[in-house]
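Colleague: I would like to see how this sequence folds:
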Amino acid sequence: MDPTIYFTLLLFLLPLYLILRRKTSKQLPPGSFGLPIIGHSLSFLRAMHTDTVEQWFQRRIKKYGPIYKLSLFGTPGVFIHGQAANKFIYTCDSDTVVPHQPPSFKMICGERNILELNGEEHKRIRGALMSFLKPEVLKQYVGKMDEEIRKHLEIHWHGKQKIKVMPSMKTLTFNIMSSLLFGIEQGASRDALIELIQQISNGSVSLPINIPFTCFHRGLRARAKFRTMIMDLIKQRRAALTNETALPQQDLITCLLNIQNNDNSIILSDEEIVNNVIVLMIAGHDTSSILITFLVRLLATDPTVYATISKEQEEIAKSKASGELLTWNDLAKMKYTWRVALETLRIYPPVYGAFKKVLKDFEYEGHTIPKGWQIVLASCMAHMDEQIFPDPSKFDPTRFENQASIPPFSFVAFGGGPRTCPGYEFARIETLTTMHYLVTKFTWKLSCLDNFTRNPVPNFKQGLPIEIQPK
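Modeller: Model prediction:
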């Protein structure tokens, strides 16, 4: 062949080769996709189950650096963590990155829920939920929550010598939500609802195999029954609003039905109410009960923290007349108790991270993250960053004496930015009111050293059994 042709081809191919080589070197982060299809899923789930997921991530950080590729649940992805990563994800535009829940979650909870939506749709749903969950509205429910907690302790704690804390707190938080969110009081309806919610919760994080006897199949059936119950409640509340026999904010469903756009059109459809009620029940049922369980364990093992919380709560109790319910102002005095709760969430976050989906290629820290990948955000690894929280393994509630001093997106137990958990204040009231009555009415000690696993949220193997005595 004519040497001129070789030279011409070389001139043409060399720039292309250099471009491709440069693109390849920048295109993907370092790392490995692991085994075909399976990827790293099995070892990741094992780490979650043994609560060693941070160590699992750290081993790969040591090998590949702070950003690396991996494959989980059949999808290629990139791992990121830290304050800057949290800020990027929580504030990223919805044209680039969107939430990415497991298929089973979307199929059981519905596509029109707050965790699936983004942009204006997310803003609309969040705004509707916040119309009930904002502090100025929740103030009026402190007394009702107080009554539910007293009733629970009277039935399930008084007169007992041993308690399994985690199942007891799950029952309590479920009862509180049933009463405040749906107006369902104790009885057959509430008993049926708790079993359905448990099946829905289990099914939403299972393999989406719809055959009899699987968690997913049971979850789908439970969702259908739950939907029927909530639809019946919606009809009842709508009729009560029409007949003016219901207060606009007597419970969440009534509140959602009552809010309208400026043109008097509805904000949420009935199906959107059902979907978001399911998500709120799952989230609220798990997160608050987990936090309270860890607080009970902490107070059994740290006499200094117990003594300080006890003093704070006893002073509030002494200021109340016999049988008088707690108020919003009483909760405002529980500053140390809430700092202890926040420090507990820093070390033991109920949700460790999040998955996101990439809608279009983008550059991040010198790497190209391709469309279709998932982002594995280990958001709570920022909680153990010694540059932000010195001596991070040490339990130190004073870190939260001045929350303004904590850099944004460093403490993300309740999310961040526009995706901050709308139930933050609800969880705070629930936790503080419960701890007030536990500390002022009982003393306790651990029955055994009960370890916990993550599946995907913390769960104590034996339910955290304790021995209790009335004060």
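
Colleague: contacts and neighbour counts: CA atoms only from here.
Modeller: Fine.

Colleague: all helices for the stretch 301-450 of the chain, in order.
Modeller: Applying DSSP state H, counting those that start in this stretch to the stretch 301-450 of the chain gives helices spanning 303-318, 328-332, 335-347, 424-441.

Colleague: Proceed likewise with the subsequent sequence, for comparison:
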Amino acid sequence: MDPMTMLSVSILFYFILLVISLCSIRAFLWRRKITTTQSAAGGIKQLPPGSSGWPFIGETIEFYRAGLVGVPEKFFFDRFRKYSSQVFKTSLLGETVIVIGGTASGNKFLFSNEGKLVNAWYPPSVRKLIPISSHLSNEQDYLKAARKAYPKFLSQEAVKSYIGIMDSMTKRHFETHWDKYTSTKEEMVTTTIHPLVKNYSFLMACRLLLSMDVEQETHRLNELQKLFVIVLNGILSIPIDFPGTPFNLAIKASILIKKQITTMIKERKLRLLSHENKSERDLLSLMIMFSEEESGKFMEEKFIADMIMGLIIAGHDSTTSVMTMVMKYLVDFPNVYDQVLREQTEIAKSKGTEELLTWSDIQKMKYSWNVVCEVMRLAPPGPGGFKQALEDFTYAGYFIPKGCKLYWSSIATHKNPDYFPDPEKFDPWRFQGGGPAPFTFVPFSGGPGTCSGKEYVRVQILVFIHHLVKRYKLEKSIPSNPKEEEKLIFKPFPTLTKGLPICIRAH
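Modeller: Next up, the predicted model:
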């Protein structure tokens, strides 16, 4: 080994050693802080049982490993059985975390106490990639401002105005990007679906949020999409900002994305001032014109860029995941596909040739939405979420100190046989009528912290399904080697190992 290589290896080794040492000291100080707090509160109180795992790494490897073999719930179920049926302590992504979840009561406690005992919290990697804008003093001010603003742009009324655009764009997208992959009677063509769906959801987000012309701005969109892929790869990585790491690359990509969005904001402001785009009612224009009721102040460009970027990240990957998984289950269960097709065909028959879908049409897609809900139960687009304790409190007899990080798991709740008998079975009828009990089905969180984009996502997915089944018959592609069969894994988001290779035929 040459001297320069040896030097580089030595530097890297000592850097890793330093990081591990600092994190070990941090963990020690955190435990000491808890003990001091307990003593000050009057006597030692019992903390939730559990293990912090390895220094810095904690139990992150076990957490990811369970997902990579397709059973992320195993990480939680094993520890619930070992330590406590309701709460346990672990360490994830460099943070000591107390898990409260897997039960309806745990979810209800966390969601109902949003803004009282707990608040949303994001890992350092997320906070670094989507930093707090300069006019806000802390993370909670950012979250409060975002929660005031988002409902204005993602309300039911706002979403209703997007349906026509979604409908016409989805139809054109299938014609342009999907029809060329259809199989014929003479030839079976296997198409990998995930990249097609990913492209669709990204273009739809850019069209609806930024009014980008998906046909004329292809180069700009391609560059943006590459940058978002880099950010998504690094957003839940271990936050080591060292050249070449996924996290370091993601930081650089996020800076470039925000520069591009800020440029679009400046361009849009000029057009709004000159009244050139009165007809544009996309989210970007609404954000620029939005002012706080109390102060009358408009939002800063940096804050708008952060919010737009966050929306695209949240919506792009999650909707891609759900739509891909919907196609997988429609292929696996032809009887479910046939029932969805019947429902969508009835809606199509009630429309004129060029008539666009409306809100009332979306409301008729009840069985289709049941299918989507069952898909999100088995493969939730978000694995769970982090919270932070705003003050000391007790849960299930255990002491939770102020400042402690908490985690709730959607997959652990969705696979709980107490709420969903035969939890591995795909059964859309679970959601018929009143559906599952409150706080047992939580793909969009719950309480005051419920995802603001829930209605937007619902409409987009249903419009996609409407055109998909109306246009194509889906057929399973049988691999020549059984070992190459498709598997569902979680990294930590649900992913199909082969990207869903299937055959699509035009009706």
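
Colleague: please state their TM-score.
Modeller: Superposed pair, TM-score by TM-score structural alignment, normalised by the length of the first structure: 0.89. Supporting alignment: 448 aligned residues with a C-alpha RMSD of 2.4 Å.

Colleague: ignoring the adjacent residues along the chain, who's closest to the counterpart of residue 343 of the first structure in the second structure?
Modeller: Aligned against the second structure by TM-score structural alignment, residue 343 of the first structure finds its counterpart in residue 374. Distance criterion C-alpha to C-alpha, 6 or more residues apart in numbering; nearest residue to residue 374 of the second structure, sequence neighbours excluded, is residue 428 at 5.3 Å.

Colleague: looking at it, that neighbour is touching residue 378, isn't it?
Modeller: No - shown here, residue 428 of the second structure and residue 378 do not form a contact pair, counting by C-alpha atoms under 8 Å, at 10.9 Å.

Colleague: helix/strand/coil for the aligned partner of residue 328 of the second structure in the first structure?
Modeller: Mapped onto the first structure by TM-score structural alignment, residue 328 of the second structure lines up with residue 297. Judged by DSSP: H, G, I helix; E, B strand; the rest coil, the three-state class of residue 297 of the first structure is helix.

Colleague: show me where the stretch 51-200 of the first structure has helices.
Modeller: Secondary structure of the stretch 51-200 of the first structure (DSSP H, counting those that start in this stretch): helices at 53-64, 83-91, 103-109, 119-133, 135-138, 142-156, 165-182, 188-204.

Colleague: out of these, which gets nearest to residue 272 of the first structure?
Modeller: helix 119-133 (8.5 Å; C-alpha to C-alpha).

Colleague: can you give me how far the closest one is from the chain middle?
Modeller: 17 Å (C-alpha atoms, centre = their mean, to the nearest Å).

Colleague: okay, angle between that helix and helix 165-182 too, please.
Modeller: For helix 119-133 of the first structure against helix 165-182, the angle by axes from the mean of the first three to the mean of the last three C-alpha atoms, to 10 degrees is 100 degrees.

Colleague: ok, now which ones touch residue 407 of the first structure?
Modeller: By C-alpha atoms under 8 Å, 6 or more residues apart in numbering, residue 407 of the first structure lies in contact with residue 388.

Colleague: could you measure the match of residue 343 of the first structure against residue 438 of the second structure, distance?
Modeller: In this view, residue 374 of the second structure and residue 438 of the second structure are 15 Å apart by C-alpha to C-alpha, to the nearest Å.

Colleague: comparing the two, which residue is more hemmed in?
Modeller: residue 374 (22 against 13; other C-alpha atoms under 10 Å).

Colleague: give me the distance between that one and residue 364 of the second structure.
Modeller: Taken as C-alpha to C-alpha, the span from residue 374 of the second structure to residue 364 of the second structure is 18 Å.
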